[in-house]
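**Student:** sequence and predicted model, in that order:
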Amino acid sequence: MKNLKITTLTINPSLDKSTHFTGLIAEQKIRCEKPRYDAGGGGINVSKAIAKLGGKSTCIFTSGGSSGEMLEELIAKESLENVAIKTKNWTRENFIAFENVSKAQYRFGFPGNEFHEDEKDEILKTIKELKTDYLVISGSLNEGLATNFYQKIATIAKESNIKVIVDTSGEALKKVLETGVYLIKPNIGELAKLIGVERLELSDVEKAAKKLIEDKSAEIVVVSLGADGAILVTNEETYLVKAPKVEKKSTVGAGDSMVGGMVWALSQNKTLKEVIRIGVCCGTAATMNEGTQLFKAEDVMKLLEELN
């Protein structure tokens, strides 16, 4: 494996199928337009986002069955440096449908199939052999995986002095924070759960993020605020960036685009203020496109100019 600055890990990728249709009526056949297929899953989307910004990364993912083969073909078309870890069970598929009249988007996500023990061991072995500056662990866990699986991966990576960036949720996120990582990107609701409160107001976010930093759960906490943008917090710095106003067509991949923009900026030795600005603009630009297309680099540049 090449020694690139950034590596992404997607253990629960998906073959994303998206389409358009008109009219949603129960028990009637819905005529859909020709589907579009995309390689999906948190880390894969992060790698695609980095490539759109002119960067490079190694994309590690699991792949099984015919859906996995198609996933590999789609990733190859993106010209991403990649490592496919073969599995006996098939890669999952997700379905996204856009209703033409109402402009409503329907997203159907399916769970990932279970891994065999040797496949789990292969994932951990791949991380042990990794040579990279940043490891982005992104996405959900497969069925049957222990909630501490990401924690195991983070522990291995930290032993190699790799900066670990985590974008997941629930118990998997709580567990990995026991080890402590470089950067996390919860939304405001997830942050509330992490510090044990029911909800947080915007004015409480910085204090809550600093509590995680004081507990050595993460060095950098970036809290996604949806349409309000995001806030980046460290021990010494806090930056709130409002999301530029755009016409939204889809929110699919917006969070992954944001992570991709931030890790690319970190790899380019940008300041933390620049990191969060680029991240917010990548996430916002992704909402300007339908389906699972992420963002256009020219849209990111335009939005960055608007922030100045």
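**Tutor:** Yep, it's here. Residues are numbered from 1 along each chain as shown.
**Student:** please make it C-alpha for all contacts and neighbour counts, starting now.
**Tutor:** Fine.
**Student:** okay, how far is it across stretch 195-203, tip to tip?
**Tutor:** 15 Å (C-alpha to C-alpha, to the nearest Å).
**Student:** how distant is that stretch from the center of its chain?
**Tutor:** Mean-position distance between stretch 195-203 and its chain equals 23 Å (C-alpha atoms, centre = their mean, to the nearest Å).
**Student:** ditto for stretch 253-268
**Tutor:** Stretch 253-268 sits 9 Å away from the centroid of its parent chain (C-alpha atoms, centre = their mean).
**Student:** what's stretch 252-262 in contact with?
**Tutor:** Here stretch 252-262 makes contact (C-alpha atoms under 8 Å, 6 or more residues apart in numbering) with 42-43, 45-50, 53, 167, 185, 275-276, 278-287, 291-295.
**Student:** same question, stretch 55-66
**Tutor:** With contact meaning C-alpha under 8 Å, 6+ apart, stretch 55-66 is reached by 2, 4-13, 43-44, 47, 50-51, 68-69, 71-72, 80-91, 264.
**Student:** check which helix or strand covers Pro111.
**Tutor:** Pro111 is part of no helix or strand when elements are defined by DSSP states H and E.
**Student:** try this one next to it:
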Amino acid sequence: MILTVTPNPAVDQTIEMDEEVQADTVQRSTDAQFNSGGNGINVSQFVSALGTETVATGFIGGFTGYFIEQDLVEYDVPTDFVEVDGETRINTTLLTPESEYHINQSGPSADRDAVDELIETLQDHDPSVINIGGSLPPEMDAADVDRIASAGDWDTALDVHGELMIELDGEYEYCKPNREELTAATGIEVETIDDCAEAARQLQERGYERVIASMGGDGAVLVTPEETLYAPPLDVDVVDTIGAGDSMFAAVLWAYEQGWDDERALRAGVATSAQLVSVKGPSVHELDPEATMDEVRVWSMRA
């Protein structure tokens, strides 16, 4: 079972307007929507869509936390969150004809007692893999992440900010950085596939057994203890890229759960990401990477 930990989830509010924002003026939106947000939550939704058992956990609070629990019911994702004082944050994206604005809240604090309760929750479920993803709430730090990772007999996957990755002391089975996170973690400006491979290898040498690096429209690189693999994206009509990296990571973890090898896991990740970007929105009810996996090309790169 793949259990996901979202330490600082959010309700993502997207507001659309047909005119630019003006100061000291009351304006009306043309559309608005709310979604459960956070890397771990996204991964659980995609794992469920792939047909594998999952549980979403982390810290929630207040009516916004309740919204996340109820929203995930719609996607057949079981939840077991730890409640903390305060309100789960709301992250707002405002879309106008010419601009895009983002306002992210900090979220409620998660102290040591809350982390201890989260660890007990994980131990009760006894998953084979846990995925810790997204930002950390106030009061939680790298030592807490190391403590969660080492608290059970599970493999740990990470999708966190690059600055946090270099603060961690433990050894981790999987991590999924993007270009910006690779640069923050290694100092390497990732402009080419070779740059990506070099930065990912540096992370692998620091204790991340398998690095699945997302390059967006340029594909993905997988660095393992034995080899470095590269796969370009499938040629599809892109409708919406939100959640593409999370869907790729979810499918890679799902593939390893099936006992697949590195190359086949990378193919599954790229195929799943291609399927997701072909539809609007990050939430889907069913994913089938095996339908297009054979179309994914994979090359072995020299170190």
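**Tutor:** Great, that's in hand. Please read these numbers as outputs of a predicted model, since none were measured by experiment.
**Student:** now, of the contacts of stretch 252-262 of the first structure, which are buried?
**Tutor:** 42-43, 45-50, 53, 167, 185, 275-276, 278-287, 291-295 (16 or more other C-alpha atoms under 10 Å).
**Student:** which parts of the stretch 1-150 of the second structure are helices?
**Tutor:** Ranges of helices in the stretch 1-150 of the second structure, per DSSP state H, counting those that start in this stretch, are 39-49, 62-73, 112-125, 142-149.
**Student:** matching residues in the first structure for the last one?
**Tutor:** Using TM-score structural alignment, helix 142-149 of the second structure lines up with residues 147-154 of the first structure.
**Student:** mind listing what's buried along the matching stretch?
**Tutor:** 147-148, 150-151, 153-154.
**Student:** export these as TSV, with columns for distance to Gly229 of the first structure.
**Tutor:** TSV is the format used below for these (distance: C-alpha to C-alpha, whole Å):
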residue	distance to Gly229 of the first structure
Thr147	29
Asn148	30
Tyr150	27
Gln151	28
Ile153	30
Ala154	28
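**Student:** looking at those residues, which one is closest to Gly109 of the first structure?
**Tutor:** Set against Gly109 of the first structure, the nearest of these by C-alpha to C-alpha is Thr147 (19.4 Å).
**Student:** go ahead and confirm the closest one touches Thr168.
**Tutor:** No. Thr147 of the first structure lies out of contact with Thr168 (C-alpha atoms under 8 Å); the separation is 11.2 Å.
**Student:** contact partners for the counterpart of Thr6 of the second structure in the first structure?
**Tutor:** Thr6 of the second structure maps onto Thr10 in the first structure, with residues paired by TM-score structural alignment. Shown in contact with Thr10 of the first structure (C-alpha under 8 Å, 6+ apart): 41-44, 59-62, 137-139.
**Student:** take those and write them to a markdown table, including distance to Val246 of the first structure.
**Tutor:** Output for these, formatted as a markdown table (distance: C-alpha to C-alpha, whole Å):
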| residue | distance to Val246 of the first structure |
| --- | --- |
| Gly41 | 25 |
| Gly42 | 23 |
| Gly43 | 25 |
| Ile44 | 25 |
| Cys59 | 30 |
| Ile60 | 33 |
| Phe61 | 33 |
| Thr62 | 35 |
| Ile137 | 29 |
| Ser138 | 26 |
| Gly139 | 26 |
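**Student:** among the residues you listed, which are in strands?
**Tutor:** 59-62, 137-138 (DSSP state E).
**Student:** between the residues you listed, which has the most around it?
**Tutor:** For those, the largest neighbour count, defined by other C-alpha atoms under 10 Å, is 26 neighbours, found at Ser138.
**Student:** identify the residues contacting Trp260 of the second structure.
**Tutor:** If you count contacts by C-alpha under 8 Å, 6+ apart, Trp260 of the second structure has none.
**Student:** whoops, Asp153 of the second structure was the one
**Tutor:** So Asp153 of the second structure contacts 126, 128 (C-alpha under 8 Å, 6+ apart).
**Student:** so Val211 of the second structure, which of the three states?
**Tutor:** Local secondary structure at Val211 of the second structure is given as strand here, using DSSP: H, G, I helix; E, B strand; the rest coil.
**Student:** map it across to the first structure for me.
**Tutor:** Correspondence of Val211 of the second structure to the first structure, assessed by TM-score structural alignment: Val221.
**Student:** didn't its match look like it was pressed against Asn235?
**Tutor:** No. Between Val221 of the first structure and Asn235 there is no contact under C-alpha under 8 Å: 9.8 Å.
**Student:** more neighbours, these two?
**Tutor:** The neighbour count for Val221 of the first structure versus Asn235, taken as other C-alpha under 10 Å, is higher for Val221 (26 against 13).
**Student:** tell me, how many residues neighbour Gly68 of the first structure?
**Tutor:** Per other C-alpha under 10 Å, the neighbour tally for Gly68 of the first structure reads 25.
**Student:** corresponding residue for it in the second structure?
**Tutor:** Using TM-score structural alignment as the criterion, Gly68 of the first structure maps onto Gly65 of the second structure.
**Student:** can you point out the buried residues in the helix or strand hosting Glu305 of the first structure?
**Tutor:** Per DSSP H and E, Glu305 of the first structure falls inside helix 297-307. Judged by neighbour count (16+ other C-alpha under 10 Å), helix 297-307 of the first structure contains these buried residues: 297, 299-300, 303-304.
**Student:** which one of these sits closest to Thr271 of the first structure?
**Tutor:** Leu304 (14.7 Å).
**Student:** how about the closest one, what's its match in the second structure?
**Tutor:** Here Leu304 of the first structure is matched to Met293 in the second structure, going by TM-score structural alignment.
**Student:** what's the answer for Asp167 of the first structure, then?
**Tutor:** Under the alignment (TM-score structural alignment), Asp167 of the first structure maps onto Asp159.
**Student:** quick check: nearest residue in space to its match, chain neighbours excluded?
**Tutor:** Spatial nearest neighbour of Asp159 of the second structure, excluding adjacent residues (C-alpha to C-alpha, 6 or more residues apart in numbering): Gly133 at 4.6 Å.
**Student:** same check, this time on Ala49 of the second structure
**Tutor:** Nearest residue to Ala49 of the second structure, sequence neighbours excluded (C-alpha to C-alpha, 6+ apart): Glu286, at 4.2 Å.
**Student:** what sits against the match of Gly68 of the first structure?
**Tutor:** So Gly65 of the second structure contacts 87-88 (C-alpha under 8 Å, 6+ apart).
**Student:** apply 6 Å and report the result again.
**Tutor:** Counting by C-alpha atoms under 6 Å, 6 or more residues apart in numbering, Gly65 of the second structure makes contact with Thr88.
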